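Novice: Return atomic coordinates for the entry below.
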Amino acid sequence: MEETRIVGHVGANMSFSGPNSTQERAQSAQSALAALVTNDSPDTAEKLISIGVDLWDCYRSTQKLEHLEDAVLAMRRALQLRPDGRDRPGIFNHLCVFLRDRFTHLGLLSDLGDAIDAGRRALKGTAEEDSDLCVYLNGLGNALQTRYDNIGNLDDLRYAISAYTRAVDLMSDEHPDKPALYSNLGTGYHDSFQRTGRVGDLNDAVTAYNRAVALTVDSQPDKVFYLNALGGSLRDRFERLGSLDDLEVAISMLRSAIELAPDSHSRKPMLLDKLGMTLQLRSGRLDTLDDIEEAVMAHQRAFDLLPAGHVDKSGPLSNLSLALKTRYDSTGDIEDLERVIQILRLAISTPPENHRFKPIQLGNLGNALQNRFERLGDLADLESAIQSHRRAIDLAPGNSFFLANLGIALEYRFKQLHKQEDIEAAISAKQEAVERTPERHPRLPTRLANLGGAFAIRFQFFQQSSDLENAIELLRRAVSLTPDGHPDKVYGLTNLGGALQLRFDLSHNIGDLEDAISAHRLATDLTSEDRGSRPHLLRNLAVALRSRFQHEQTQESFDAAVASFLEATDRQLGSPLQRFHIAVLCIVMFVEHPEFSSPKPLLKVYSRILSTLPEVIWIGNTLRRRYEESARVGAMVNAAVAAAIDAGDLPRALEWLEEGRALVWSQILTLRTPLHELREQHPDLANALDGFIHGMQKITPAHDMLRDTDAVHEDCSRLLPATDENADRHRYLAVKYEQLLVEIRSHAGFEEFLRPKTFEHLAASPHPPNTRVVIINVDHHRSDAIVVSSGGSVTLVPLPELTLTRARKLRSMWKAHLENSGVRKRAMIEVPSDDGQEGLRFGVILERLWVWVTYPVLQALDLMDVQQDTGNLQHITWCPTGPLMQLPLHAAGRSTRTGRVATSGARANDEEKGGEGGEGDDGEEQEGRKRTSRATRGPNGRQTPIGWWIPPTRQTREVVRPSFLPSIIPAPLPPVFASSPSAPLACLAVVVRLQRRYVAVSAVVPLSSACAASPDVAPTRSRRNRAYLRCLPARRLARTGVTLRPAAAVLGLRVLRARGRRCVGLLCHPARWRRLRACSGERPFGRK
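Specialist: So this is what the prediction gives:
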């Protein structure tokens, strides 16, 4: 509220003469007061009035209470000396002003009451034609307004407005204090509007502020305040009436005020903050990104201008978060959303619990967390959002804004958990929000649309027809109340379209379906192409068009629905999960109606799905969350590959297999990719990327790591639970990491930096001679193996006997076999007795893998007739997908009448040959068991049911000594093993023939002179080099479920986390690994 200058009263032109400095003036005035206070001479009253005015003026400069106390004393003594003088009204007016200021300083309501009494007595003795009457009226109005601000008595506000109105009418426009009077009158009317909601009061406030601005020149310092007040009132009228002209003028007024105010002005931060809020309103109405960008800068500048620790610093901070949230809604940039949450959490932790901004900050935080749930799908964010909304309501009971937000969050939780109490509570909160919203309030249509949408959702689950009718009625009303061109109209339209479609499904009235399509189409047309909500609107339109196709069964209606589905996934807008689900809906439509579809658009949709996977399985999410999402979407990768094979597009099938197989593990490996080339050409970018990668690896939440429960030597301090701060930091680093990748790829030569490999790159990858990579794809439609040979050729091998159902059944059998074999228990386990059952089960698994998978591949590659030639060994790398990833594919084999087996690594076709690189088949027939030599029996001569046995004797150790290995290794050695000792590593597969079997021994060893001629795994036995080489198995895969922990990921993480300087990972049967380790003399698992 503006304070007018005290003019026109007796003694105003009389100032106590004295020194220039405020402190010296005050001391002189206090000394004079002490001398005069007991003086009863006739002229003492005039001197006391002058002294009192001087002391009050000093108080306004120094804010020292003693100066104000002496000013009040001087005025009261002057009244005593003038019991009936004509200057008493002026003295009472001074006393009214001084006592009001003392109330402001001390907070004593008695001072405020005395001030109002003095103001009224000033009016009593003043004639209507007195030129000072307007000044006295203003003083009384200020005192009444102050008491209203503190007590809330509406009568005080009405009397204040009446006093201001009389003062304005009495004062001429040429009077220098007329603008201040108009400003005070505008404040009174604006407060009345906020209290009563009467639009007439708001109109009168705008008129008064307009007059104040018009009567003030730019050079007047007070014009900044008048412009600010006018801009705020116009903004409020826009929010109430929705007139865009009011909003335009409000922005203009606020910009003018900011231009007039220097940076040192106390109101400059507030002006910038208010401009930012007003620009956000215009952006919401016109859907313009430029306004949001300017709003972000305005809020940031307001925050920067306030000193550290300022009580109002959290205001601009909260509004900055709101602007960033609006920008996220438009652009979908998750960095903005992460900043919003970070800012709001900081703001909430700063002010006290009862701070006036606290409820708003909590409500905005709830909205931001809800948006992150929509984007990333983490239910914990939704739970936190609901808690924030409820805390906001506790601090501001009955606030319609917070009630509406709580209803929306509860509705989202109902969609996830399907708990009826959530939808009931959501409808209750939304209904109360509607009831508390005035009839002409601009937010009323949106709240009606939200309530109608909640009724429609409840109808979908509980089929109460009254809910559907209520929904349609509310939504029609919402649409009719929303002005044309308003961006919120699309929400009412799309919800109305959804409700009408539900009624069509119920009644089959084609008119409802056509109305639904019209509503969805209009909502889509009203939304700009770069809006984040557009994919959702297009999805709703596509679903409605799909219903029309199902009714008409025409190519035209099919194509229309598909076109909308494709457009919804065309751009990276909105939630990746939403775009993924939209693409899946389109795929289902293609699959269910193949007679209307063709391969080209089908592959296009699958391409959209594959391109969305890095966003769905986002590197900024926790590892556990990424594996959960990978398990959900993995089947779509196999379906996409099958579709590409159907279309005869093998290159695309191979690319998609590479892109979608073990995506999470690929992300982990990407973070460990060497950056030598980048560091040579762009060292700054390489260092920055290294920093982000190191940060993400450092703060990865321990509970989301693939923990190796056998690694009892691990430092337990690394396994502390992650906090929200850590998770937020991880997401922030992930955003920066992705932004840096975009910058790196903008440089010449790095366009494909860390991108999935193309077919040309995969086919041209160097492979040793006689090497093939076999990637197996399993889908409900078809199963195939894609073979990439060392020459770059690609061969398709159909696997007609392998189905998704059979693969899952084999996986279940394998899991049961592991459970029954006791391999999930820690520590050493005694070899179980051979009752034959588990051996038979294991044999069935291996035989089915041989018949359905490996034999067709080997036969197609013409490897079944290859003679055993140690100089021309064939090497196959098996890359299974889906359920096959948890099966021992490398050990697949078929029992024979002679007791010998053929395995998936076989080099020969007859039953006399063993298998290269494969383990023996433990499901042999009884005749085969009898023929097994003593070398395959345990130390007590007992046949073990799960494979060959290497006895812990010197005889076994002799087998792998250097003197033995050269006799079975083809000569000459490959060049890599003949290199100099400076070469760091070599990986060697040694085929050791034990009787009629072949055993694959893999190790990573240093290239020293001792092992260059004969690779030796003995370093694992050496106490001196125990930490130099560690062999790690991927065991216990089934303990935590087969869907979240693929063998490759577990094995890789064990290798990466091992303490040894050189590590190798082995995929083998867990029981066999224990026996191998026991033979080597190492400590058993589970013991220190």
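
Novice: CA atoms for contacts and neighbours, from now on please.
Specialist: Noted.

Novice: Could you look up the SS state of His67?
Specialist: helix (DSSP: H, G, I helix; E, B strand; the rest coil).

Novice: So which elements touch whichever helix or strand Asp690 is part of?
Specialist: Per DSSP states H and E: Asp690 is located in helix 683-698. Under the contact criterion of 3 or more C-alpha pairs under 8 Å, 6 or more residues apart in numbering; DSSP states H and E, helix 683-698 touches helix 676-681, helix 724-745.

Novice: can you list contacts of that helix?
Specialist: By C-alpha atoms under 8 Å, 6 or more residues apart in numbering, the residues outside helix 683-698 that reach it are 671, 675, 678-679, 730, 733-734, 736-737, 740, 744.

Novice: follow-up on the earlier one: nearest to Ala906 among the helices and strands packed on helix 683-698 would be which one?
Specialist: Taking C-alpha to C-alpha, helix 676-681 is the member of these nearest to Ala906, at 39.7 Å.

Novice: Name the residues of the closest one that are buried.
Specialist: Buried residues in helix 676-681, counted by 16 or more other C-alpha atoms under 10 Å: Leu678.

Novice: for it, packing partners?
Specialist: If you count contacts as 3+ C-alpha pairs under 8 Å, 6+ apart, helix 676-681 packs onto helix 683-698.

Novice: now the helix or strand in which Asp201 is found: how far from the chain's centre is it?
Specialist: Assigned by DSSP H and E, Asp201 falls within helix 199-214. Computed by C-alpha atoms, centre = their mean, to the nearest Å, the chain-centroid distance of helix 199-214 equals 44 Å.

Novice: If you count contacts, what does it end up packed against?
Specialist: Looks like helix 199-214 contacts helix 178-196, helix 223-241 (3+ C-alpha pairs under 8 Å, 6+ apart).

Novice: Could you check the angle that helix makes with helix 178-196?
Specialist: Relative orientation of helix 199-214 versus helix 178-196 (axes from the mean of the first three to the mean of the last three C-alpha atoms, to 10 degrees): 160 degrees.

Novice: And this one, please, so the two structures can be compared:
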Amino acid sequence: MHQLTQAPGADPQCTGQEFQGKEETFAHTVITSIRATGITLGLRRLPAGFYTIVHHSGLEWRTENKRSSVKGDVVEWSGPIPIPSDQSATVCLEVYASFEFQPMLGAGEQLRKLTITVEQLSDCGEKHIPFTLFPKDGKIVSPCSSIVVTIERRSDESSDSLVSGPLCSTTNAPNVLEDATNHGHSALSRYRKHGGKRDLERSIAEFERALNTCLPNHPCRAAAQSNLATAKLILCRVEDTSAPFEIPLGLYHNALAARPVGHADRPSTLIQLAAVYLARFKKQGDEFDGARAAASLHEAMELSSTDSHENRAVSFMLQLYAGYRVGPTSGQSSVDSHSSSRLDEDPWILSAVLLKRFERYGDLADLQRAIGLLQNLVRCVAVWEDGYRAGLGSLGVALLLRFRHIGELSDLEGAISTLRDANDLTPHGHPDKPGMLNNLGDSFRARFERLGELSDLEDAISRHKDAVILMPHGHPDKPSHLNNLGLSFIARFARLGELRDLEDAISTLRDAFVLTPHRHPVKLTCLNYLGRSFIARFERIGELSDLEDVISTLRDVVVLTPHGHPDKPSRLNDLGGSFRARFERLGELRDLEDAILTFRDAVVLIPHGHPHKPSGLNNLGLSFRARFERLGELSDLEDAILTLREAVVLMPHGHPHKPSRLNNLGLSFRARFERLGELSDLEDAISLCSHSASVPIGAISDRFGASRNWILCARRMHHPSLLRAYSIAINLFPQFAWIGLSLTHRYAEVKRGAGVVREAAAAALDSGFPELAVEWLEQGHSIVWGELLQLRGSHEQLSSVHPDHARRLRELSAALDDAGATREQSLSTVSESTDDALQQDADRHRKLAIERDKLLQEIRRLPGFERFLLPKDFPQLRASAHSGPAVMLNAAETRCDVLIVLANVDHVIHVPLPGFDFQWAARLQNTLRALLGNARITRFDDRKGKLATAGGGSWESLLSTLWNGIVKPVLDALAFSTLGDLSRIFWCPTGPFVFLPIHAAGLYGTQYSSPSHKVSDFVISSYIPIASIIAQSSCPSIAPCGDLRLLFVPQPPSDGQDHLQGVARELKHISTVVGNSPSARTTLLESSVGTVEEVLGLMKDVDWVHFACHGIQDAAKSTDSGLCLANGRRLKISDIIGLSRSRGGLAFLSAYQTATGDEGLTDEAIHIAAGMLFAGYGGVIGTMWSISDWHAPVVARGVYEYLFRNGTRPDHRDAARALHEAVGRLRESGEASFATWVPFIHVGL
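Specialist: This is a model prediction of the structure:
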């Protein structure tokens, strides 16, 4: 039985005296032993010993300061302590950790405090029941799993009934040295639990006060120096500056000098000194610091027993040192052996060692064991305990590592949930907060890579940004946090293609490289990531200098990475990729040979079963196939198939990169089919590519590419899966033009799938499914405009059934519409916008788009709304065609067809064009271009054109070809007559048909003077970008009332263009017509200034608008096409669509080429007339090419005379008929050539 000892600082004169005076108040019941378990759980400082204090009746008993064994972390104290006879009296038990033995300074750190009544204590103690300890008043308490108190009742006659007296009264005040030390420990403990820097500063101040109290020869001076050094080291890590490391190093060296060999506290001091050297080594990478740390640790190992906490700490820190070092560590096997024999009994430290070893060697068994240990520990530790948060963080990281190794989605979800809890439990300002945010961001990025949900990537970037902001400048972990942010930017660039993300990635990764000290092992990692970003920029922009710099940099990285380093294979892979990129750019075979050699070296170095093995094999296989394509050696193709097949087999199910690997293998089988003609190879290619395209994981670009390869293979053998391949491609296609991108970027992305929709429609027709062909054309035609229409829809059905959802959708759609317009305007005036403003616009735009996507998914789960805002099926499209037939003209490589949708016909009227193919349509487009060139009315002329003096026969040939080949078969199928009022017809062309004047088709000449040889004899033509836009006419219309406000925008005097003399005449004609209409009450506004801002402001308020000015179709950037206004500025398409008007009305564009689109985007109707339509105008009169300044006023007068013919307020829905009449009079006058009247068209309703 151990004798109770006196506490440091206690007054020996009071020992036992007060106890003797109160002896009668104690029963013959004593505590014979106190046993505490798990008392080192979560301690951040190496304990020297542990003791307990028992309080009751105003007295205090303190047990011996004892060491504990690592086996179970159990300490038991023996010694009789009396208990009061009053059963309601309270007894307080406290467990403390001390940090020194010779002598002990201060109370140390309180681990547990338990207050209990004598009755409860007796009941639990006699039954040996561990006390369940909970925090009091929400206070977070330090770890200690349980306390078991043994109670014994003794009779008066018992020979050993004597009990020990108390050490002193609890009212005895400690001296200054002890008081300052206790306050320092208390403040430091609070800092570790809550992260408040004031507590850390208070701790340092108190420890400094304690040290100043100790004279140079004071026996407690070494302890005071160690306490201050501990707090100073934490401050170094918080403020992240290098110089202050000298302070804790000096303090620990002084303490070590006072504790020679044989001193009980020398091993712990050596370990603390090593911790400072390791911290500086991790930050600066100086091998001298690492060697000093290792030397101190080895000395500590020799001085400590094998079952001590000191020995366990040495094992752990040697493992950390091995993990920090670059290259293979000498003596690694001995360290591992030591770890196995010393650490098995400590699950906390062992799990950390196992994780570090897994990251270094990739042995899955280490990771599995670490996860098991951490899961058990988290279950055993109470939520409020300090170690619980750290355990959650480690478990989340381990689960994320296992997901990346195996690919099980449950691991990823568990990692996110666990890391989110750990982050939520970490208060703002806590030093662990940046690391928690960084790890959570990594898990979100991993889920994005797996599932493709952009919201996860946005969450990842947000967390990484917060981590970087919260991490102080100079902190050793800041470069790694910057690296992760940079990688997330690269991931978003790869997904959305926004060049700004790539620029941000390069800037962020460059910062990480600069902040990493020279010779630090992470320096090469930063340089490698920076090289990847430059490769991405080369692939996007094509600057060869970028690639040359990358190759030079990555060569250095590979050379400087020692053999055996775990990152050597990935760095070789990056270098090989840069060689292959240069081969693809320059065609030098030497680069391809270097790529193959480099990839082969990488594959050899990657252990079997390592998660990076499939990537290395994939790169090697692609390089083999590239050499086959260059040299034609079949052996290279066989090697490619073998290597790529192995990459697919090793890739776990559900891995985000598996679709691209399957597609790569499929392409290789297709290549072998092309070479050998074996049908089985083509079937294998179809199987692989279809699997790649169909799985709902991986990058959209990879899946879309796989679907196109599937299509090519299926077409070769007329495979029954062809339509399914097209269906998947079309469903993926709109995701390229995601509504969260800028308008310009969305159009650039649409170009990637040009032609797929038209070919799909042709395949559907080949298989006898014309309705499917119509649905696909509508879904894939004018994708961007269709989404803009959705944003401005009213959604009455949803409002009537689910008004709250409808309200949220309206608010989000309006905000998204506004954000898109604001962003496009900011991009158009980038010189006037700051980078931060542009980034804020982009972030807001994306977040709104993500939120709206989620709301749409929620709405589609509601009964009856499963297809809400999804592409319309044929019955819905048919119901939209009330105003007239929608005539889709499809031009595919294999065939050309017309598909007619009528409201009163339950099927598609299919009109094949057997004598008309894609090449013929393209030739007609070239013919038209030549005719316009002969007439000197070209894309770059102004509104004023000159009359054609030659080529009239060619015009007649062009228009007769359109009549005989396209229009007449359509009119025959519809059985239209020239008798009575002419019907409306809505042309919806695709491909090269977009640029052909279908509305003017006919047989012209004196021999065809009867009214039955041209399209205008039968119908009134309008053009529409998508068929569903005419659905607006089926809605009940509100009769127009009140004053019709018409805005006239003439050519301003300062637009920098040639003066248009006909504008004044045009204004005079319009003024005369509207002024002579007594019942119309029309207000004619003339824009005298003509600035973009003034015109936009007026357009919001007026009903109709008429432009008589120059127009420009911008070939470089379609959305910058526009109308020339004052000061040389344009009213751009991007400005126009931002209006979002709701009043309908007419837009008359008496300007050059206002209804001609981008030749690279024939299916997207990117022209000014379409912009007006989607801004809310019900109908638009525009031109297909430059118009005559002489004839434009004639057409305008004819249009307005017809619209105002009745003296009542005109209806914009009569504009198509008005244009038909006006152009007809011009045509029949004989004074105008084809080039002057053909360009006028009507768009819309």
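
Novice: ok so, going back, who wins for proximity to Leu444 of the first structure among the helices and strands packed on helix 683-698 of the first structure?
Specialist: helix 724-745 (35.1 Å).

Novice: and for that closest one, what span of the second structure is it aligned with?
Specialist: Aligned using TM-score structural alignment, helix 724-745 of the first structure spans residues 839-860 in the second structure.

Novice: repeat for stretch 665-680 of the first structure
Specialist: So stretch 665-680 of the first structure sits over residues 785-800 in the second structure, by TM-score structural alignment.

Novice: ok, now stretch 229-246 of the first structure?
Specialist: By TM-score structural alignment, stretch 229-246 of the first structure lines up with residues 349-366 in the second structure.

Novice: what about the strands in the stretch 751-900 of the first structure?
Specialist: With strands called from DSSP state E, counting those that start in this stretch, the stretch 751-900 of the first structure shows them at 771-778, 783-789, 794-798, 875-879, 893-895.

Novice: distance of Arg853 of the second structure from Ala748 of the second structure?
Specialist: Small correction: residue 853 of the second structure is Asp, not Arg. 22 Å (C-alpha to C-alpha, to the nearest Å).

Novice: again with Phe993 of the second structure
Specialist: Taking C-alpha to C-alpha, one finds Phe993 of the second structure at 21 Å from Ala748 of the second structure.

Novice: between those two, who's got more neighbours?
Specialist: Phe993 (21 against 17; other C-alpha atoms under 10 Å).

Novice: so what corresponds to that one in the first structure?
Specialist: Under TM-score structural alignment, Phe993 of the second structure pairs with Leu884 in the first structure.

Novice: residues touching that match, list them.
Specialist: Here Leu884 of the first structure is in contact with 807-808, 811 (C-alpha under 8 Å, 6+ apart).

Novice: Make JSON lines from these and add distance to Cys58 of the first structure to it.
Specialist: Shown next, in JSON lines, are these (distance: C-alpha to C-alpha, whole Å):
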{"residue": "Ala807", "distance to Cys58 of the first structure": "91"}
{"residue": "Arg808", "distance to Cys58 of the first structure": "89"}
{"residue": "Arg811", "distance to Cys58 of the first structure": "89"}
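
Novice: Give me the subset of those residues lying in helices.
Specialist: Among those, the members found in helices (DSSP state H) are 807-808, 811.

Novice: Which member of those is positioned nearest His9 of the first structure?
Specialist: Nearest member of these to His9 of the first structure, counting by C-alpha to C-alpha, is Arg808, at 98.1 Å.

Novice: rewinding a little: give me whichever of the helices and strands packed on helix 683-698 of the first structure is most buried.
Specialist: Most buried of these, by mean neighbour count (mean count of other C-alpha atoms under 10 Å): helix 724-745, with a mean of 17.

Novice: From the rest of the structure, what touches it?
Specialist: Contacts of helix 724-745 of the first structure (C-alpha under 8 Å, 6+ apart): 334-335, 338, 342, 619-622, 685, 689, 692-693, 695-696, 699-701, 750-753.

Novice: again, only using 10 Å
Specialist: 333-336, 338-339, 341-342, 618-622, 678, 682, 685-686, 688-701, 723, 746, 750-755 (C-alpha atoms under 10 Å, 6 or more residues apart in numbering).

Novice: same check, this time on stretch 543-553 of the first structure
Specialist: 497-498, 500-502, 504-505, 508, 510, 513-518, 520-521, 538-542, 554-565, 582, 585-586, 589, 593, 596.

Novice: what sits against Leu297 of the second structure?
Specialist: 267-268, 270-275, 291, 303, 310-311, 313-315, 317-318 are the contacts of Leu297 of the second structure under C-alpha under 10 Å, 6+ apart.

Novice: counterpart of it in the first structure?
Specialist: Match for Leu297 of the second structure (TM-score structural alignment): Ile161.

Novice: JSON lines for the helices and strands packed on helix 199-214 of the first structure, including distance to Ile427 of the first structure?
Specialist: Output for these, formatted as JSON lines (distance: least, C-alpha to C-alpha, whole Å):
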{"stretch": "helix 178-196", "distance to Ile427 of the first structure": "28"}
{"stretch": "helix 223-241", "distance to Ile427 of the first structure": "25"}
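
Novice: out of these, nearest to Val206 of the first structure?
Specialist: Closest among those, using C-alpha to C-alpha: helix 223-241, at 6.0 Å.

Novice: packing partners for that closest one?
Specialist: Judged by 3 or more C-alpha pairs under 10 Å, 6 or more residues apart in numbering; DSSP states H and E, helix 223-241 of the first structure is in contact with helix 178-196, helix 199-214, helix 244-260, helix 268-286.
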